[in-house]
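S.K.: Pasting the sequence and the predicted model now:
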Amino acid sequence: MIFKHLIITLDHKDFSKEERYPHFLSSRFILSFLEREVLKKLKLNRAFSMLYICLINETNKSELKEIYLGEKSLRHNIYNPDYLKYSKLNGIEKVEYYITILLNSINTLKDKYDLPLSEIKEGIQKFRNLGYRNEWVHKKKLYRPLSITFFLECEMTMEEFNLYLTLRKKKETLLKKCILTTDPDEIAFHYKFKDIVFENNKVTIKGLQGYTLFESAIDELLSGIK
């Protein structure tokens, strides 16, 4: 199977759902970047599709194996007694905390499970060079009657995910409109947008299984543009 997912989470026996979910969400900021910019391009065939890094404390330390290869995931349990201190970090300090956990895990596992440590390090440096920004273009399509290109542009932070409908003519941005805000969790947004459809002078943003996220007459979108 293709190795394509990175997860850092808290063990469910040691931490409440109220502690686990915010931790998971804020870690997606850096991990989704590495999944897209590194793992998706490498297309590595491994015995697992996910590296599942689980932080545990003293309560559960003696009950769990450090490394466990399941049906689809490689689980690495890491004893992390300083979690409460790190949980209070914000911004770049918190991102670097996740990076440290990830690199320590991959360094431990890389030889036995052939993990791409050098490529992950390069991806992390690219992330830093971009100013700790996770942004990408999901789709673009030219509306030929007006020679305007419609973009679906994604932006993920530790707090939220935003999807923008952006209109550009040549290099000029005519409009940038936020059409979706969710938690920074792919499960919350991945099905809501897939394609840009032009029909009867309208633009529609279609998701999976017929889901319509956004629809507007094109002249209404352009009406406020001078």
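M.R.: That came in fine, so what should we check first? Here the structure is a predicted model, which is why all the values come from computation and not from measurement.

S.K.: When you work out contacts or count neighbours from here on, use the C-alpha atoms and nothing else.
M.R.: OK.

S.K.: Pick out the residue nearest the middle of this protein.
M.R.: Ser32 (2.8 Å; Cα atoms, centre = their mean).

S.K.: List the residues that contact that one.
M.R.: Contact partners of Ser32, counting by Cα atoms under 8 Å, 6 or more residues apart in numbering, are Leu6.

S.K.: okay, now the one to match up with it:
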Amino acid sequence: MILKSLYFNLDRQQYPNEYGYSLLLNSRFYCNYIERTVFKALKWKTQNFDRLVINFTDHPDDFFQIIASTKVLSVKVKFDRAAFEKAKKENLAEYFIKHVEWVTLQLKKQRNRFSDRRNRQSKPNIPFGKLYKIILKVDPDPVVYHYRFKDIVFTEKSLKITTKTTGENLIEIKLKDL
């Protein structure tokens, strides 16, 4: 298998669901960028997973856990809420990239455990310092939501955004309210 996906998650038993969901939404842009640039270039071959989930928790017990049924490698990392809140105000890209870099280093140390020996290729160093500077200049990724939108429809009284997935309107706004 080839590592293709990256997600950040927050332990929902320790934090409210809304807070965890906000972390997920704040991280998706960075994850998409890393998936398209870094992971695509690395083509990191693995034995049992194609998705990496960095799970923030107050008490990381077992660091690595492969969930075979979903082909996920879950990595538990200590969550520092104050650092996350500070990063939201200052530099969120650096916060997420720092965690990806740290987890990547841990995985490289465990290479025999997680890499597929039969298909080992030389792997370039990941330029994380450059990466977060580039991410700060890139506009948000429209690909993330592209699958949901079908059309923008103007009528005499409203603006509607339709969806490909359900046939219902995602949103309808009266023109007088615009």
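M.R.: Perfect, thanks for sending it. Computed from a prediction, not measured in an experiment: that's the story for all the values here.

S.K.: Drop the TM-score for these two in here.
M.R.: Superposed pair, TM-score by TM-score structural alignment, normalised by the length of the second structure: 0.66. Supporting alignment: 145 aligned residues with a Cα RMSD of 3.3 Å.

S.K.: The first structure: helices as residue ranges?
M.R.: Counting by DSSP state H, one finds helices in the first structure at the ranges 17-34, 40-42, 58-61, 83-86, 91-113, 117-129, 186-189, 218-222.

S.K.: quick one: the shortest one to the second structure mean distance?
M.R.: By that I understand helix 40-42 of the first structure. Relative to the matching residues in the second structure, helix 40-42 of the first structure has an average distance of 2.9 Å after the fit, by mean Cα distance after the TM-score superposition for the first structure.

S.K.: Equivalent analysis for the first one, please.
M.R.: Relative to the matching residues in the second structure, helix 17-34 of the first structure has an average distance of 1.2 Å after the fit, by mean Cα distance after the TM-score superposition for the first structure.

S.K.: quick one: that helix to helix 117-129, angle?
M.R.: 100 degrees (axes from the mean of the first three to the mean of the last three Cα atoms, to 10 degrees).

S.K.: Could you check helix 17-34 of the first structure and say which residues are buried?
M.R.: For helix 17-34 of the first structure, the buried set under the neighbour-count rule, 16 or more other Cα atoms under 10 Å, comprises 20, 22-34.

S.K.: coming back round to it: columns distance to Tyr143 of the first structure on top of the helices of the first structure, output as TSV?
M.R.: Shown next, in TSV, are these (distance: least, Cα to Cα, whole Å):
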stretch	distance to Tyr143 of the first structure
helix 17-34	29
helix 40-42	29
helix 58-61	57
helix 83-86	48
helix 91-113	39
helix 117-129	32
helix 186-189	25
helix 218-222	10
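
S.K.: Out of these, the one nearest Gly207 of the first structure is which?
M.R.: Taking Cα to Cα, helix 186-189 is the member of those nearest to Gly207 of the first structure, at 9.5 Å.

S.K.: Can you say which of the helices of the first structure is packed in most?
M.R.: Ranked by mean neighbour count, the helices of the first structure are led by helix 17-34 with a mean of 19 (mean count of other Cα atoms under 10 Å).

S.K.: quick one on the thing from earlier: compare the helices of the first structure and report which one is nearest to Tyr211 of the first structure.
M.R.: helix 186-189 (11.7 Å).

S.K.: coming back round to it: nearest to Lys202 of the first structure, of the helices of the first structure?
M.R.: That would be helix 218-222 among the helices of the first structure, by Cα to Cα, at 5.2 Å.

S.K.: against the second structure, where does that closest one fall?
M.R.: In the comparison with the second structure, helix 218-222 of the first structure aligns to no range at all (TM-score structural alignment).
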